[in-house]
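In: Need coordinates for the following:
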Amino acid sequence: MSSPRPVWTGLVTVVLAVAPALAACSPEAAPPARADAPVIVPGAPGQSGSGPARSPAEAGPVAADVRFAEAMIPHHRQALEMAGLAAARTGDPLVTAVADRVADGQRPEIAVMESWLRSLGRTPPPAHDHGTGDHGMSGYGMASEEDLTRLRTARGRAFDTLFLTLMIRHHEGAVGMAAQELRRGRDRAMRAMAQDVVSGQQIEIARMRGIQRRLASP
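Out: The predicted structure is shown next:
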């Protein structure tokens, strides 16, 4: 049975709700230089803008939040690319189900992160960027172009075995990226995204390892 899906409409609402407060941040000003620097809350019209800063737990976006979104978007895109290969290459319904869950879960996450970046006045990574570049993600499970070429040419059990190996490594990398956001980030929406990545992708890793064991059995 598939795990419950996150209700992304609620997260989109959070992103849109904070957008007016973030509009004052120009592309040059966002993100702040320090990953843990809180954002000063401007005063309401007619009031002084020199009010106290929010505590780190309540602070708005910091550099770590922006780096997380800008790195996770191409990371997710590569997962979608791999998942999109499954339908024509596997005959295993469990592998197909894994690919479908990746597509159903990560496509809306990309949309949320793109919307969040635009609310800061930042341009999301371009659509043609599918994550084969670095993006500061070395060591975060990204498949190489050689890996992707092998996956595109594989069929049947060979595809299933390679797909699961690459996707498990990819998910583990995403969990590592999300854990870093939870340590350093301050934005509520991005931290919620990171928490969902940690919980959801760990469940998927366990499922894929179970399929690997079944494929390896005589």
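In: contacts and neighbour counts: CA atoms only from here.
Out: OK.
In: what about D100, distance to L117?
Out: To L117, D100 is 26 Å away according to Cα to Cα, to the nearest Å.
In: Compare these two and say which one has the larger neighbour count.
Out: Per other Cα atoms under 10 Å, whichever of D100 and L117 has more neighbours is L117, with 21 against 16.
In: Please name every helix or strand in contact with the helix or strand harbouring the more buried one.
Out: Assigned by DSSP states H and E, L117 falls within helix 93-119. Where contact means 3 or more Cα pairs under 8 Å, 6 or more residues apart in numbering; DSSP states H and E, helix 93-119 is packed against helix 8-22, helix 63-84, helix 188-216.
In: Here is a second sequence; please produce its structure as well for comparison:
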Amino acid sequence: MKPTPPLMRRIALVAATAASTLVLAACGSNNGDVDGRSGHDSPAKPASSPSDRAPAGTHNAADVAFAKGMIPHHRQALEMADLAATRAASHQVKELAEKIKKAQDPEIKTMSGWLTAWDEEVPEEMPGMDHSAHSAMPGMKGMKEMDALKKKSGKDFDTSFLEMMVGHHQGAVRMAGTEKDKGAYGRAKTLAAGIIKAQNAEITQMNKLLGKN
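Out: As a prediction, this is how the structure comes out:
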């Protein structure tokens, strides 16, 4: 005996409902992890690496120039700050030098990581801290100025250190301003903004110590 038309419609409706339930269940299983795999049988995403934090293609030539220039610029500031520990007379100058070191050393590491992630060369440290190759950068000091600073101590050192560091900071602010205007990499632009803010504040502090404010 053949099913009547109403019965056939009921059978078709039950079959369609069952099929829909199976499809929804299958889709739902993909929302969680299965055997250590993420949804849709894709492999779990590995932990982020330095290259993930600074992916290629998100930067431009200005970002590269900023990092390659600011690294040796910061290194010279660290060299000057290191001298203050044994040569400065003013406790305020020594504290400022330590503050500069704590801020700029991590920034060197950060920018070096970006360059590595971008497959760019990280500037090498010059033998004997000779920065003459970078003397054209704003605020960079020549070997004669650095040698003269090394020979000073006490209040004479304090004055020379502050005057040199003011010019050095002003150069860094100019370089950071160029990055803010022309760079593309968000984190580099953020770092540049931080450099401008911090070093302008230190310039004000150093000018005050020099009696210029």
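In: which outside residues touch the helix or strand following the helix holding L117 of the first structure?
Out: Counting by DSSP H and E, the element after helix 93-119 of the first structure in chain order, helix or strand, is helix 145-153. Residues from elsewhere that reach helix 145-153 of the first structure, judged by Cα atoms under 8 Å, 6 or more residues apart in numbering: 82, 85, 132, 159, 162-163, 166.
In: and those residues, which two are the farthest apart?
Out: Using Cα to Cα, the two most remote members of the contacts of helix 145-153 of the first structure are T132 and F159, lying 19.8 Å apart.
In: out of those two, which sits in the busier spot?
Out: Between T132 of the first structure and F159, counted using other Cα under 10 Å, the more crowded position is F159 (21 against 16).
In: what does Q202 of the first structure align to in the second structure?
Out: Counting by TM-score structural alignment, Q202 of the first structure corresponds to N200 in the second structure.
In: what's the burial count for the closest residue to Q106 of the first structure other than its chain neighbours?
Out: Distance criterion Cα to Cα, 6 or more residues apart in numbering; nearest residue to Q106 of the first structure, sequence neighbours excluded, is H76 at 6.1 Å. Neighbours of H76 of the first structure under the rule other Cα under 10 Å: 24.
In: What is the equivalent residue in the second structure for H76 of the first structure?
Out: Per TM-score structural alignment, H76 of the first structure is aligned with H74.
In: Looks like its match contacts K102 (just checking).
Out: No. The pair H74 of the second structure / K102 is not scored as a contact, 11.3 Å apart, by Cα atoms under 8 Å.
In: middle-most residue in the first structure, spatially?
Out: Centroid check for the first structure by Cα atoms, centre = their mean gives M72 as the closest residue, at 3.9 Å.
In: residue contacts, that residue?
Out: M72 of the first structure sits next to 174, 177 when contact means Cα under 8 Å, 6+ apart.
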